[in-house]
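S.K.: only geometry, no sequence info:
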């Protein structure tokens, strides 16, 4: 008798974190035909993503306890950078001998953050995320614009691109990932702290004095980036200012959304990364340091006075 052909089982992925990025990427992966488990701390009623006025549910499996999961082919770590250590229980359960971990987080040094909390030898793919999305309720994500992921070129990047080829997510392997990571950090360095501290939207950067302050802030960071090996210069400063100027004035930032929701802030991995790198290279960063001190004070308030 002839053999009956069987379809190959879909690739299994787990997404840790159900914020804006986690929810959106989990939905995109599921719609592309992947077997998706969304790993969260608290139960969700489901997952729905709104885009261009249309709401679409995603049939993902939702897990609330690491004991409920087994190793998968890919893990997408999408928690905020400050919550990385809290994902260790998930990562230890989800990572098998052939598992790869893509780190979809802000900041730099993604690989160094994750390596200590995954099994030795696990493939780690640092990922720069260009997705504008907002978590408007538990399990409900509103996607605004962009669906790009930039990764260091190589075989792992090619595998990741193939994994998501059926989705709207576009994976771009880049030859100089250090520059790519710092360039993305630039887009956050002024918008996130200033909107969070002032509780104002992106339109604040239309003010000439605020634009001048931002230019000086970014020039400080550019000197640090170059010392770190990134090809960052005045053109990047100007490009970032133009990005702010052309963004919808009522738009926000992830740090602003976190403040409004009373959540801890990501400042240590954005502004703090610049200040610490400046210290390593003997480069003064007075404007970024001032922002960091203010953000630390705000974060203590959000945490209820804890350190």
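M.R.: Perfect, I can see it now. Given the structure is predicted, the values throughout are model-derived calculations rather than measurements.
S.K.: CA atoms for contacts and neighbours, from now on please.
M.R.: Noted.
S.K.: ranges for the strands of the stretch 51-200 of the chain?
M.R.: For the stretch 51-200 of the chain, the strands defined by DSSP state E, counting those that start in this stretch cover 54-57, 61-63, 72-77, 95-104, 123-137, 140-152, 170-174.
S.K.: and the fourth one, what does it pack onto?
M.R.: For strand 95-104, the elements it packs on are strand 72-77, helix 110-114, strand 123-137, judged by 3 or more CA pairs under 8 Å, 6 or more residues apart in numbering; DSSP states H and E.
S.K.: Repeat the analysis, applying 6 Å as the threshold.
M.R.: Counting contacts by 3 or more CA pairs under 6 Å, 6 or more residues apart in numbering; DSSP states H and E, strand 95-104 packs against strand 72-77, strand 123-137.
S.K.: Mind putting the ones you listed into TSV with mean neighbour count?
M.R.: What follows is those, written out as TSV (neighbours: other CA atoms under 10 Å):
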stretch	mean neighbour count
strand 72-77	22
strand 123-137	20
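S.K.: Pasting the second one now:
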């Protein structure tokens, strides 16, 4: 069992995209009211006085779309400046990134994961639910800005949906040949998108690897990240290819993370909320941080059992909540 030292922090549950695998078309979501979100001060108190003391040192900011959060640059700087923060990263759709990439870097952010599910603007717009002017170029501009600024590693996340973007796997993999980029192929999961999942299914990482191996060749990489990706490399390429195989190759037994929702719920698992803690309500009720640390420590002790139960249950069921509601 890995040490649980990695916290994914959802800054906001709203997003300016409606990606098929995250917020299905026609879905009406109950968004969190502004006053229900953790404030910057509350979030920093939890990080500094609860999470860091119990062993969390690595933090990833997610959403929804985290760049929609007001004063996000200032929040990044505050978290990055904590002496015990060993790693701070962010997952974003990249649409709002280009104008503030330098500010985020200067504030202390060093790693970015950017969603890029297609190199074809029409396919991209279909996936994100866009019916107006194409949004692809602004995302690509955000990726280029992050590259110029110096974010390293710069990771591009690709959710592979059969019949939608699976034919682009080779083109997306080729992005790593001449660039020090890390493209990560993620198996499509049935979370809040039952109709799309049943209609399309998913492509196993092993099949994607074989497809790439047949054309480019593929070797295991010595590069390792903080997450569950199995990392490979096209021979001679500058970047790497990661495969996140939560459907075909369950990795629950080596999970090293927990999730904090935008409204302050600490959850031990993406798909299993056993023992979840409402930290925001407790904090606003005046519960001291020593007691909150104790509650989090108890949940950490439960984490291995929760992981193994989820692994044994598998990940092929249907889930009513969407990814935007779970938190990135």
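M.R.: Alright, I've got the coordinates. Owing to the predicted nature of the structure, the values given are computational and were not obtained by experimental measurement.
S.K.: Tell me how they score on TM after superposing.
M.R.: TM-score of the superposed chains, computed with TM-score structural alignment, normalised by the length of the first structure, equals 0.31; 156 aligned residues with a CA RMSD of 6.3 Å.
S.K.: still on that earlier bit, now the strands of the stretch 51-200 of the first structure in JSON lines, with distance to residue 188 of the first structure?
M.R.: Shown next, in JSON lines, are the strands of the stretch 51-200 of the first structure (distance: least, CA to CA, whole Å):
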{"stretch": "strand 54-57", "distance to residue 188 of the first structure": "28"}
{"stretch": "strand 61-63", "distance to residue 188 of the first structure": "30"}
{"stretch": "strand 72-77", "distance to residue 188 of the first structure": "19"}
{"stretch": "strand 95-104", "distance to residue 188 of the first structure": "15"}
{"stretch": "strand 123-137", "distance to residue 188 of the first structure": "11"}
{"stretch": "strand 140-152", "distance to residue 188 of the first structure": "16"}
{"stretch": "strand 170-174", "distance to residue 188 of the first structure": "20"}
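S.K.: To residue 12 of the first structure, which of those lies closest?
M.R.: Within the strands of the stretch 51-200 of the first structure, the stretch nearest residue 12 of the first structure is strand 72-77; the backing value is 5.3 Å (CA to CA).
S.K.: For stretch 147-157 of the first structure, measure first residue to last.
M.R.: Start-to-end span of stretch 147-157 of the first structure (CA to CA, to the nearest Å) is 16 Å.
S.K.: burial measure for residue 187 of the first structure, as a count.
M.R.: 18 (other CA atoms under 10 Å).
S.K.: Next: the one 10 residues further on.
M.R.: If you count neighbours by other CA under 10 Å, residue 197 of the first structure ends up with 15.
S.K.: for residue 214 of the second structure, same thing?
M.R.: 9.
S.K.: separation between it and residue 243 of the second structure?
M.R.: 17 Å.
S.K.: Name the single longest helix found in the second structure.
M.R.: helix 289-313 (DSSP state H).
S.K.: What is the subsequent helix or strand relative to the strand or helix carrying residue 243 of the second structure?
M.R.: Following DSSP states H and E, one finds residue 243 of the second structure within strand 240-244. Next helix or strand after strand 240-244 of the second structure toward the C-terminus (DSSP H and E): strand 257-260.
S.K.: I'd like the helices and strands packed on strand 95-104 of the first structure laid out as JSON lines, including distance to residue 177 of the first structure.
M.R.: Formatted as JSON lines, these follow (distance: least, CA to CA, whole Å):
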{"stretch": "strand 72-77", "distance to residue 177 of the first structure": "18"}
{"stretch": "strand 123-137", "distance to residue 177 of the first structure": "9"}
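S.K.: For residue 50 of the first structure, which of those strands is the nearest?
M.R.: So among these, strand 123-137 is nearest, using CA to CA, at 9.5 Å.
S.K.: okay, the angle between the closest one and strand 140-152?
M.R.: For strand 123-137 of the first structure against strand 140-152, the angle by axes from the mean of the first three to the mean of the last three CA atoms, to 10 degrees is 160 degrees.
S.K.: sorry, back to before: which one of the helices and strands packed on strand 95-104 of the first structure lies nearest to residue 215 of the first structure?
M.R.: strand 123-137 (21.8 Å).
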